[in-house]
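here is the input, now give the coordinates:
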Amino acid sequence: MKALLLTSAAVLVSTSAIAADYQVDPAHSFVTFEVGHLGVSTTAGRFNEFEGSFNLAEDSQSGSAEFTIQAASVDTNHEARDKHLRSPDFLDVKQFPTITFKSTSFDGEELKGDLTIHGITKPVSFDVEKIGEGSDPWGGYRAGFEASTTIKRSEFGVSYFIPGVTDETEIEVFIEGIRQ
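Coordinates of the predicted model:
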């Protein structure tokens, strides 16, 4: 469930005069989630279809992002569970095909914005770590970040089987962007 968090195309809006636009590289970017199961284990999953863009100030201390996740791409490595997660009990992907995030601020360490899951939009805050940036072997320039947050899925209308499956859902986003 936690991977639900990141759906949308990332667009960073810089407060600095010098900024660069990046497109998310889907081959090197991931949205993952973890939830507790029956109080005895952790179930992990990911979303396989994720896109976005961001704009980053030269000093990496300001910008904004926008991401879109295809909810039906949820993958927990168990076909029957994934089918159930796509159903109205959880993500209801026919009615709510995307999960989106649109930032409202970024200060270099914290990315705040609006997350929409299951048709409900709530403010969330991600802790962000810049992994690095630099030229790639193909003449491009890349920047990479990791971001994490914890949400309560019930606040987004996804409350089936709580507490058997925990309400708290940890979400991690791994982003590699290519400067445009």
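
when you work out contacts or count neighbours from here on, use the C-alpha atoms and nothing else.
Noted.

from Arg81, how far out is Ile175?
26 Å (CA to CA, to the nearest Å).

if you count what's nearby, which of the two comes out ahead?
Ile175 (25 against 13; other CA atoms under 10 Å).

secondary structure element holding the more buried one?
Using DSSP states H and E, Ile175 falls within strand 168-179.

got a list of what the closest residue to Glu146 other than its chain neighbours touches?
Using CA to CA, 6 or more residues apart in numbering and skipping residues adjacent in sequence, the residue nearest Glu146 is Phe174, 4.6 Å away. Contact partners of Phe174, counting by CA atoms under 8 Å, 6 or more residues apart in numbering, are 28-31, 144-147.

now, of these, which are buried?
29-31, 144-147 (16 or more other CA atoms under 10 Å).

restricted to strands, list those.
Judged by DSSP state E, strands contain the following of the buried ones among the contacts of Phe174: 30-31, 144-147.

relative to Lys112, which of those is nearest.
Nearest to Lys112 out of those is Ala147 (CA to CA; 11.0 Å).

double-check that Phe90 belongs to a strand.
No. Counting by DSSP: H, G, I helix; E, B strand; the rest coil, Phe90 is not found in a strand; it is coil.

in three-state terms, label the nearest residue to it once chain neighbours are set aside for me.
Residue nearest to Phe90 in three dimensions, not counting chain neighbours: Val158, with 5.4 Å by CA to CA, 6+ apart. Here Val158 is coil, with the state taken from three-state DSSP.

one more to line up against the first:
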Amino acid sequence: MKTRRIITSVLILSLAIQGQIYGQSTQIKTAEITFEFPSKNVSGTIEGFESSSTIDFNNLEGSKMKGAVDSKTLDTNNFLRNISLRSGRYFDVKNYPKIYFESSSIRKQTNGFKVIGTLTMKGTSKPLEINFKEVRNKLLGNTSLYSSDYGITIKKERTDNLVKVNFSFELQ
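Have a look, this model is predicted:
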């Protein structure tokens, strides 16, 4: 009888602990954001990440992803190109110091989840979808966009302004 109570207590305690671990929301601790501009064979990073995201893997619909990066941190490993990209002709970091994203919905997919939201860059807001998957204590994501849709026209043809973006978010 006493053994049965101990086993029952242990089971209840372990279920309660699991509920606390898996039922809690998590935030993004750090971020690494990289991009590739295929038509120019240019890649780089952007930093200065801020986030007020809350992710609950048991309730993705109730989760929210919201963040910003400092456009002045755009880095392509080429000093002169960086100066040009940060100028008023392209990113205009003086007037638009941040790039913002805010989700409107998060949906489960077979291999992770899709975040649908709005990206605001250089004063222009457009819908954007980002695919994520959880790998260990990280969220790995990717998306594609056209810089010309945000008033940043590097090449004449829209298709030549394709930018591929990758995210690696460490969770806490």
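
which of the contacts of Phe174 of structure 1 are still contacts in structure 2?
Contacts conserved in structure 2 for the contacts of Phe174 of structure 1, counting by both residues aligned by TM-score structural alignment, their matches' CA atoms under 8 Å: 29-31, 144-147.

for the strand ranked longest in structure 1, which positions count as buried?
Scanning structure 1 for the longest strand, with DSSP E as the assignment, gives strand 120-135. Residues 121, 124-126, 128 are the ones in strand 120-135 of structure 1 that count as buried (16+ other CA under 10 Å).

ok, stretch 17-25 of structure 2 next?
Buried residues in stretch 17-25 of structure 2, defined by neighbour count with 16+ other CA under 10 Å: Ser25.

same list (the ones in strands among the buried ones among the contacts of Phe174 of structure 1) but as CSV, adding distance to Thr100 of structure 1.
CSV is the format used below for those (distance: CA to CA, whole Å):
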residue, distance to Thr100 of structure 1
Phe30, 14
Val31, 12
Gly144, 20
Phe145, 18
Glu146, 17
Ala147, 15
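
pull the most distant pair out of the residues you listed.
Pairwise distances across those peak at 13.6 Å for Val31 and Gly144 (criterion: CA to CA).

for structure 1, which segments count as strands?
So, for structure 1 - with DSSP E - the strands run 19-24, 30-37, 41-47, 50-57, 63-70, 74-75, 98-106, 110-117, 120-135, 141-152, 168-179.

give me the helices and strands touching the longest strand of structure 1, please.
Judged by 3 or more CA pairs under 8 Å, 6 or more residues apart in numbering; DSSP states H and E, the packing partners of strand 120-135 of structure 1 are strand 110-117, strand 141-152.

rerun at 10 Å
strand 98-106, strand 110-117, strand 141-152, strand 168-179 (3 or more CA pairs under 10 Å, 6 or more residues apart in numbering; DSSP states H and E).

just name the most buried of those strands.
Of all these, strand 98-106 carries the top mean neighbour count, a mean of 24, counting by mean count of other CA atoms under 10 Å.

could you point out the longest helix in structure 2?
helix 2-23 (DSSP state H).

make TSV from the kept ones among the contacts of Phe174 of structure 1 and add distance to Thr166 of structure 1 to it.
Converted to TSV, the kept ones among the contacts of Phe174 of structure 1 look like this (distance: CA to CA, whole Å):
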residue	distance to Thr166 of structure 1
Ser29	26
Phe30	22
Val31	19
Gly144	30
Phe145	27
Glu146	23
Ala147	21
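
check those residues and tell me the two furthest apart.
Farthest apart among these by CA to CA are Val31 and Gly144. That separation is 13.6 Å.

shared neighbours of the two, anything?
Taking CA atoms under 10 Å, 6 or more residues apart in numbering as the contact rule, the neighbours common to Val31 of structure 1 and Gly144 are 174-175.
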